[in-house]
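A.B. asks: here is a sequence together with a model predicted from it:
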Amino acid sequence: MTPRPLGPATAAALAAMLLLGTASTVSAQPAHDRGDTPLRALADRQDLRIGTAVDMNALADDEQYRTIAAREFSSVTAENVMKWEAVEPQQGVNDFTQADALVDFAHRNKQAVRGHTLVWHNQLPAWLTAGVADGSIDATELRRILHDHITTTVKHFKGKIYQWDVVNEIFDDNAQLRDSIWLQQLGPSYIADAFRWAHAADPGAKLFLNDYNTEGVNAKSTAYYELAKELRAQGVPVQGMGIQGHLDIQYGFPGDVQDNLERFSALGMQTAFTEVDVRMDLPADDAKLTRQADDYRRLVQACLNVRRCTSFTVWGYTDKYSWIPGVFTGQGAANLFDEVFAVKPAYTTVRDTLAAREH
């Protein structure tokens, strides 16, 4: 996903918002003024955290966005501002300003925070990729840099992050370990190292694998299952499987989602839906929105049916700020709220599914 960095004016607005305490709190009236019980209250009755990824530009500039984010969700994830290129733009120089602003917003609104992400093949700082490419950063140095990044970042947020996506998208679409700089330079041992280092930095945070196209039982999710089983047998603190949940209605719904969750649970792991959205070809119509709502329902229901499924996070809650149109040409309308913050059938279906569930 392509980040949208804060400009100086936006960053100043965000700082002023937090300093003056103008960030919305859960007691604020929602701009859409439905008068219904918010999702977070319904999910809480099921011991489930329901979350959203947060766009920091929108958080700074859009009061309606802040209000609904605070009212509806009990967990937030940084869409981009905890990724490596954001927190260490120059080697050895850390900048947690934007990430700290999100954590502060969450604290004000009694929300938990998911950390995303420590090790990924994308959105790496330019100094790192350039150094590996020109040979000035060799394998020994790269391992030290990775250790320091994980340790510094996790320690900075110690006690403030309840789940970390430690390694993100480490398998390719053929269910093989991705040919990233990490695998090329360090070999597969970097995966176990990352979990051990993160656990040492904050033993209280739950540590997750995370990837897309792992919703059902398939070659890719099975590769993760076998990896998790192997690592846990070695004592590596792999504690959760994050299933992103980026769906497209044209491809149908993977029918064995619950079976997939249950096999990770049988290993003693938590599971979580971490980046859910359900895109469609535009323009949206009633039939497409109905199919979308059913996909959301089936994901939520699968999570509710599995005791160790502990959180359900959407990758942005409004089409106004969705990443989908910028990446998937001609597609969009993937979220629970539309571009003007009106609830969609998907929102209503998620709400009703949470409300109907017997605890």
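C.D. replies: Arrived safely.

A.B. asks: make it CA atoms for all contacts and neighbour counts henceforth
C.D. replies: Noted.

A.B. asks: which residues does the closest residue to residue 215 other than its chain neighbours contact?
C.D. replies: In this structure, residue 215 finds its nearest non-sequential neighbour in residue 257, 5.5 Å apart by Cα to Cα, 6 or more residues apart in numbering. Counting by Cα atoms under 8 Å, 6 or more residues apart in numbering, residue 257 touches 215-217, 299, 302.

A.B. asks: make CSV from these and add distance to residue 287 and neighbour count to it.
C.D. replies: Formatted as CSV, the contacts of residue 257 follow (distance: Cα to Cα, whole Å; neighbours: other Cα atoms under 10 Å):
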residue, distance to residue 287, neighbour count
215, 23, 26
216, 24, 20
217, 27, 19
299, 19, 21
302, 23, 18
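
A.B. asks: now, among the residues you listed, which is nearest to residue 55?
C.D. replies: residue 299 (23.2 Å; Cα to Cα).

A.B. asks: so how far is residue 173 from that closest one?
C.D. replies: According to Cα to Cα, to the nearest Å, residue 299 stands 21 Å off from residue 173.

A.B. asks: cross the contacts of residue 257 against helices and list the overlap.
C.D. replies: 299, 302 (DSSP state H).

A.B. asks: output the contacts of residue 257 as JSON lines; include the columns distance to residue 329.
C.D. replies: Output for these, formatted as JSON lines (distance: Cα to Cα, whole Å):
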{"residue": "215", "distance to residue 329": "23"}
{"residue": "216", "distance to residue 329": "26"}
{"residue": "217", "distance to residue 329": "28"}
{"residue": "299", "distance to residue 329": "25"}
{"residue": "302", "distance to residue 329": "30"}
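
A.B. asks: also this one, for the comparison:
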Amino acid sequence: MRTPARRTRIRAAGAAVSAALLLGLAATPAAHAGTADETGKTDQARPTETLGKLAKKSGRYFGAAVDNPELADTAYADLLGREFNATTPGNGMKWYATEPQRGVFDFTAGDEIVDFARANGLKVRGHTLLWHSQLPDWLTSGTWTADELRSILKNHITNEVKHYKGKVFAWDVANEIMNEDGTYRENIFYKTIGPGYVADALRWAHAADPKVKLYLNDYNVEAIGPKSDAYYQLIKQLRADRVPIDGFGMQAHLALQYGFPDRMPQNVRRFADLGVDVAITELDIRMILPADAAKLAEQADWYRQVTEACLAVRRCVGITVWGYSDAHSWIPAVFPGEGAALPWDENLHHKPAYAAIRAALQQAH
């Protein structure tokens, strides 16, 4: 199993992640995507069926997150539109971007990605309505009563969900609300309102768009353990209370040095057995640099295992990689000395991981 204490650095470094994603990285030269062998070399032959098309054959999607600056990298954006059938805005729909002043909404960044997705036949996962990080200063610096904060939260969720009604198929409503030991994270909402804010957020989102799928989303929940157990019990209780909850998102920011998640296939299945969808929402698999053939082969095997864990459960509806090329990965900025986390390299060449994902998707038919 992974080491939870080290893995929590993923979101503890939220400010650094934000900076890396907002600034973007340098655009890479255009390159044809080829098929990789076990050495990581590419033959430059373009497959006739994309990952998105292969996933669709089994009734699923295979998507990639994107941040607005990355759309300026033409080769990168073109490949995103061609290879995938879903996308998630990395930052453009978060609270700091969409409500920079109280009651003043700005959907410019999110709209740009939605427009790109529509033009390229991609569907969109909304991310995220409620998170402890990347909140606007006016919200975090204020002193609010429980009633005031509930009103602010309801207004934010209602306005954003209504704006994107019919434009996104799912929302990460509440993101990263649990600690590693399965207790609630003491964010501004929990401390001011109490644990009921989660059910409230789901109800308000459903009222604003009754057709959109509503998710809870977190990292370090791919294995069976205290954190995923807490979500299992929470979702079970929410369903018993008839609170609208449609899915559970497993981010899957994994790292070779911590081992593959314990009993991931069984964990995916037990959430599906609750009667909710499961999605792999932010997949990347980092390693300690430099990369070599052995690490890339292990990484490829992990990508295969994650893909197969999803494909084995009908209610696992899709997989999203958090970006898809090392050229725009958030990992190096947050984990110095680590990286090479994605199925394409900095030059948009396939790595062995791509072939492993592709093979797993093909075998599902």
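C.D. replies: Arrived safely, thanks for sending. Computed from a predicted structure; not experimentally measured.

A.B. asks: circling back to that earlier point, among the contacts of residue 257 of the first structure, which one sits closest to residue 335 of the first structure?
C.D. replies: Looking across the contacts of residue 257 of the first structure and measuring by Cα to Cα, the closest to residue 335 of the first structure is residue 299, at 13.9 Å.

A.B. asks: contacts only, for that closest one.
C.D. replies: residue 257 are the contacts of residue 299 of the first structure under Cα under 8 Å, 6+ apart.

A.B. asks: residue 248 of the first structure versus that one, what's the distance?
C.D. replies: In terms of Cα to Cα, residue 299 of the first structure sits 13 Å off from residue 248 of the first structure.

A.B. asks: same thing with residue 151 of the first structure?
C.D. replies: 36 Å.

A.B. asks: helix, strand or coil for the closest residue in space to residue 336 of the first structure that isn't next to it in sequence?
C.D. replies: Leaving aside its chain neighbours, residue 336 of the first structure sits nearest to residue 347 (4.8 Å; criterion: Cα to Cα, 6+ apart). Here residue 347 of the first structure is recorded as helix under DSSP: H, G, I helix; E, B strand; the rest coil.

A.B. asks: what lines up against residue 347 of the first structure once you look at the second structure?
C.D. replies: Correspondence of residue 347 of the first structure to the second structure, assessed by TM-score structural alignment: residue 354.

A.B. asks: find me the equivalent region of the biggest strand by length in the second structure in the first structure.
C.D. replies: Across the second structure, the longest stretch assigned as strand under DSSP state E is strand 277-288. Residues 270-281 of the first structure are where strand 277-288 of the second structure lands when matched by TM-score structural alignment.

A.B. asks: and the gap between the most far-flung residue of the second structure relative to its centre and residue 315 of the second structure?
C.D. replies: No residue in the second structure sits farther from the centre than residue 145, which is 31.7 Å out by Cα atoms, centre = their mean. In this view, residue 145 of the second structure and residue 315 of the second structure are 40 Å apart by Cα to Cα.

A.B. asks: next: residue 247 of the second structure.
C.D. replies: 9 Å.

A.B. asks: what's the neighbour count on the residue lying closest to residue 209 of the second structure once chain neighbours are set aside?
C.D. replies: Nearest non-adjacent residue to residue 209 of the second structure, counting by Cα to Cα, 6+ apart: residue 165, 5.9 Å away. Counted with other Cα atoms under 10 Å, residues neighbouring residue 165 of the second structure total 16.

A.B. asks: likewise for residue 38 of the first structure?
C.D. replies: Residues near residue 38 of the first structure, counting by other Cα under 10 Å: 18.

A.B. asks: quick one: residues contacting residue 178 of the second structure.
C.D. replies: 184-185, 218, 227, 230-231.

A.B. asks: cool, residue 107 of the second structure as well?
C.D. replies: Residue 107 of the second structure sits next to 92-93, 97-98 when contact means Cα under 8 Å, 6+ apart.

A.B. asks: ok, the contacts of residue 257 of the first structure vs residue 234 of the first structure, which is closest?
C.D. replies: residue 217 (24.0 Å).

A.B. asks: residues touching the closest one, list them.
C.D. replies: Counting by Cα under 8 Å, 6+ apart, residue 217 of the first structure has contacts 256-257, 259-260.
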